[in-house]
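turn this into a structure:
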Amino acid sequence: MAGAVQWIAESVQEILQISGPTLQTFLVLCATFFLAYVIFKRSRNLPPYPAGRVPVLGHLLALGRAPHLKLTAWRRQYGDVFTVRMGMEDVVVLNGYTAVKDALVDRSELFASMAPNYLLDVMTDCGKDILLARWVTGFRQRKRFAATTLRNLGMKVGRGSIEKKIREEADCLRNRVAENNGQPFDVAHDVTVTVANVICSMAFGKRYDYEDETFRELSKAIVTLASELGTGQIISVFPLLRFVPVVNRAGINALEGFYKVRNVISEEISRHREHLDRENPRDFLDFCLLELEQQEKVDGLTEESVMYMTGDLFVAGTDPTTNTLLWSLLYMTLNPDIQDKVQEELDAVVGEGLPTLFHRSQLPYVNACLLEVMRIRTLLPWVPHATTQEVTVQGYDIPKATRAAT
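As a prediction, this is how the structure comes out:
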């Protein structure tokens, strides 16, 4: 051991051409700084690390094939706040109502940023959208502008709501199902079109036919993007893997799906620009194009940002809602007794028509079934956030720009 230390010292001396006494001083300073770093790092009141952490990989092996179950087990052992090492980066995991409400409701702005993520940053040019943006002035303005615009377009309860459009699309879906005369068929595409048409009505001011080839490609791209993005997250943990064949396939597929969605949106932006009615904006793109010209509410808004923001509407609005409905249909099929009770309540309250938001308070069993589906089949088990400054949660100090998941 002593020989190794001597060899290192001699090598450093030779490379840096440092004299003996000066080299000793240099090594003492290095050792002092190292010890100070270790001592002060350990003295910080950070959330605990579960057992099973290894160099480079962190807890990836310990999480296994069912990470949600492992996280649940660690919660019982380490409490509601602990740290998981994902590759070379720490992720603070928040569990339980109290910790999550404290972070995401009571002090939401302190957890409102997004940490770097290779795949997502490529897709949004490092956060020029809404969902994945860093907590900066431009993001807050884009978020406020988008929320206000969507409310103006009917994303609200009450007068002027988009509820009428949703019921029209639901009626189209019901007719599509009836056309099969009780024969088995795959309902996934029809449900996707129904949900996406609601998004299209706000974003593009139009709807697609169920057999429209452009929309078939768009919906397929959205499904590919959502499914492959989760599988390809290993590339975000270790970005160099994007150069490794086979391993990078999921990431490549996700990017291809994203580019297809982007191309459709870019074509719609061009079409809207040609037919823009500045006195009567009809949809989300119209409002965005007006803001591009006026630059009154969002500093530095660009056409590229508009494309990314509209992409958020499609991916975040279509895929989760579609999958929730498909899981609901599957569980109704697997549990005919529950299906019968749901139908009985709908018949008693709604009758032969379609339900409205007015009926919601009168349909407790239907609401309970939907909530149970969302509990069993969580569509996004990790809700990613990052701290905007150092913050204390349940007695633990979480540094600025630390990933936080709930």
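
when you work out contacts or count neighbours from here on, use the C-alpha atoms and nothing else.
Fine.

gap between the closest residue to residue 248 other than its chain neighbours and residue 363?
Take residue 248 and drop its neighbours on the chain: the residue closest to it by C-alpha to C-alpha, 6 or more residues apart in numbering is residue 242, 4.9 Å away. Distance of residue 242 to residue 363, computed by C-alpha to C-alpha, to the nearest Å: 49 Å.

so between these two, which is more surrounded?
residue 242 (20 against 17; other C-alpha atoms under 10 Å).

what comes up buried for stretch 87-102?
If you call a residue buried by 16 or more other C-alpha atoms under 10 Å, then stretch 87-102 has these buried ones: 87, 90-95, 99-100.

just the ones of those residues in strands?
Among the buried residues of stretch 87-102, the members falling in strands (DSSP state E) are 90-94.

nearest to residue 45 among these?
Closest to residue 45 out of these is residue 92 (12.9 Å), distances taken as C-alpha to C-alpha.

quick check: the residue nearest to residue 248 touching residue 253?
No - the criterion here is C-alpha atoms under 8 Å, and residue 242 misses it with residue 253 at 11.8 Å.

tell me, how many residues neighbour residue 146?
By the criterion of other C-alpha under 10 Å, residue 146 has 20 neighbours.

does anything pack onto the helix or strand where it lies? Which helices or strands?
Following DSSP states H and E, the helix or strand that holds residue 146 is helix 137-152. Judged by 3 or more C-alpha pairs under 8 Å, 6 or more residues apart in numbering; DSSP states H and E, the packing partners of helix 137-152 are helix 284-294.

and the helix it packs on with helix 137-152, angle?
130 degrees (axes from the mean of the first three to the mean of the last three C-alpha atoms, to 10 degrees).

now the next helix or strand after helix 284-294: buried residues?
Using DSSP H and E, the helix or strand that follows helix 284-294 towards the C-terminus is helix 303-334. Buried residues in helix 303-334, counted by 16+ other C-alpha under 10 Å: 305-315, 318-328, 332.

next up, for comparison:
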Amino acid sequence: MAGAVQWIAESVQEILQISGLNLQTLLVLCVTFLLACIVFKRSRNLPPYPAGRVPVIGHLLALNRAPLLKLAAWRRQYGDVFTVRLGMTDAVVLNGYTAVKDALVDRSELFACRAPPYLLDAMVGFGQDILFARWGPGFRQRKRFATAVLRKLGMKVGRGSIEDNIREEANCLRNRIAENNGQPFDIARDVTVGVANIICSMVFGKRYDYEDETFRELSESLPVLSFAFGTGRIIRAFPLLRFVPVVNRPAVNAWEAHSKVVSVIREEISRHRERLDRENPRDFLDYCLLEQQAKLSSLTEENVLHMAGDLFLAGTETTTNTLQWSLLYMTLNPDIQNKVQEELDAVVGESLPTLSHRSQLPYVNACLLEVMRIRALIPAVRHVTTQEVKVQGYHISMGTWVLANLHSLHTDPAYWPDPDRFDPERFLDAEGNVINNPKSFMPFGGGRRACLGEQLARMELFLFFSTLLQSFTFTTPEGAPPPNTDGVCGLTLVPHPFQLCATPR
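Coordinates of the predicted model:
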């Protein structure tokens, strides 16, 4: 340590001698340079900063514990558009339906770049995937390709749909839960396996047994990645801290978990290449390999790897956590759960629910919509401006981080009276029909970067939720406190670990 300090001192002294500067002059120049960077980096008319900004780290401390509550408080004080300082980076926060819709939908292309967390950016090959790719021709081509392939593989209603696979997996999950015999258990892992098997069947052409060792590693990697990205804000702001022990623990954990996922996908790609049948592609990887062989294809090996990773991560994490939230809210609202079961009994009876029942089950659908409203899985979506743009009188320069606060849409009292109350009837009109597209409701984002798997997610949520509620009554274990509804901000908003009892009906 002493040797390192001496080396640094000697190096500084040598630099001073070569440049003809003294230490005082060097310090003045450094401070002047930093101040200039800060001053000139700020846009001509950037939205106001909330109070609580600390030198160097900005608003990171203020946002650390309860970011959603803090953003809501700042919105009340500063309006729908303000600026937060994340380390040395400014991020403009858009709140409310008007501002968010303007950016994500009405002028989508001007906000179409992504601002990925540092950890994710490194892991997805600096934009070679879809989810976090930079805006441009490569992203558009990959998204069109992936969407078309997923539709061929069943992401649609009607002939050729993946509905039967989802129903079969929902039935497997039902049987798995029944093994607990009404005793308290944590449902997270079983739900993760059930949901992940749907996307695995589409991407890899296979499903995994609940006890499969490879799949156990894959499923256990998901919460590690989500938690690491949520707790790694300081590393996102200051990437060099990834080399500092203890502080870099989220980065280390995330990298290890991601490496496991990548290893499995690479093995699957190798197997698919050996068994590829050009006339009968079976799954997403087969279609990717065929596309790579096309003369004009720009799809690379790394593109295929990271696109498959996107589908696995996003296709599992979002639907899994939405289902967990739905069961959590059923345990907290037994009267609502009873209404769901009465509707299922009247319409479906003893057979397994199908998508054809969906139009006849308005209350079931309303419950799922209310879950997505009250607990937006991705509360704030990160974007980057593709050119200079004016937002509510403020000039936002090209390349500026923009946080579209979806949580503010879903909890805005102007659209959702008493927004913290779980009330499915918000999504029913006077005749009892479902209101599918109300204002101030964007659970899957919007515009050019909207979720490409929205239709698949809605199919899965309906079939899994209706099958489980048809089969069980979910309650909080006797003597246990009610589950916490705050959630943990990771890659998505994840419920705190909770146990429930599933009593067969």
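
what about the residue nearest to residue 248 of the first structure, distance to residue 127 of the first structure?
Note on residue 242 of the first structure: its distance to residue 127 of the first structure, by C-alpha to C-alpha, is 20 Å.

contact partners of the helix holding residue 146 of the first structure?
128-130, 133, 202, 284, 287, 297-300 (C-alpha atoms under 8 Å, 6 or more residues apart in numbering).

now the buried members of these.
128-130, 133, 202, 284, 287, 298.

adding distance to residue 104 of the first structure, write those out as TSV.
Shown next, in TSV, are those (distance: C-alpha to C-alpha, whole Å):
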residue	distance to residue 104 of the first structure
128	22
129	20
130	17
133	16
202	28
284	27
287	29
298	25
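
out of these, who's nearest residue 61 of the first structure?
Among these, residue 133 lies closest to residue 61 of the first structure (C-alpha to C-alpha), at 29.4 Å.

that closest one: what secondary structure?
coil (DSSP: H, G, I helix; E, B strand; the rest coil).

again with residue 404 of the first structure
Residue 404 of the first structure - assigned by three-state DSSP - is strand.

and residue 205 of the second structure, by the same measure?
Assignment for residue 205 of the second structure (three-state DSSP): coil.

does it touch residue 283 like I think?
Yes - judged on C-alpha under 8 Å, residue 205 of the second structure makes contact with residue 283 at a distance of 5.2 Å.

neighbours around the closest residue in space to residue 298 of the second structure that isn't next to it in sequence, how many?
Spatially, and ignoring its direct neighbours in sequence, residue 298 of the second structure is nearest to residue 292 (7.3 Å; C-alpha to C-alpha, 6+ apart). Neighbourhood size, residue 292 of the second structure [other C-alpha under 10 Å]: 16.

which residues sit in contact with the counterpart of residue 233 of the first structure in the second structure?
The alignment partner of residue 233 of the first structure in the second structure, by TM-score structural alignment, is residue 233. Neighbour list for residue 233 of the second structure: residue 60 [criterion: C-alpha under 8 Å, 6+ apart].

helices of the stretch 351-500 of the second structure, start to end?
For the stretch 351-500 of the second structure, the helices defined by DSSP state H, counting those that start in this stretch cover 362-374, 406-410, 454-471.

run a quick neighbour tally on residue 77 of the first structure.
Neighbour number of residue 77 of the first structure under other C-alpha under 10 Å is 11.

gap between it and residue 381 of the first structure?
Look at residue 77 of the first structure and residue 381 of the first structure: by C-alpha to C-alpha, they are 20 Å apart.

aligned to residue 326 of the second structure, what sits in the first structure?
So residue 326 of the second structure corresponds to residue 328, using TM-score structural alignment.

related to what we said a few turns ago, hmm, residue 299 and the residue nearest to residue 298 of the second structure touching each other?
Yes - assessed by C-alpha under 8 Å, residue 292 of the second structure is found in contact with residue 299 at 5.6 Å.

strands of the first structure, start to end?
81-86, 89-94, 384-386, 391-393, 396-398, 403-405.

can I get these in TSV with distance to residue 35 of the first structure?
Output for those, formatted as TSV (distance: least, C-alpha to C-alpha, whole Å):
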stretch	distance to residue 35 of the first structure
strand 81-86	23
strand 89-94	22
strand 384-386	29
strand 391-393	26
strand 396-398	21
strand 403-405	27
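
tell me which of these approaches residue 171 of the first structure most closely.
Residue 171 of the first structure lies closest to strand 384-386 among those, at 35.8 Å (C-alpha to C-alpha).

how much does that closest one stray from the second structure?
Comparison of strand 384-386 of the first structure with the second structure after fitting gives an average deviation of 0.9 Å (mean C-alpha distance after the TM-score superposition for the first structure).

for residue 42 of the second structure, which non-adjacent residue is closest in space?
Using C-alpha to C-alpha, 6+ apart and skipping residues adjacent in sequence, the residue nearest residue 42 of the second structure is residue 90, 8.0 Å away.
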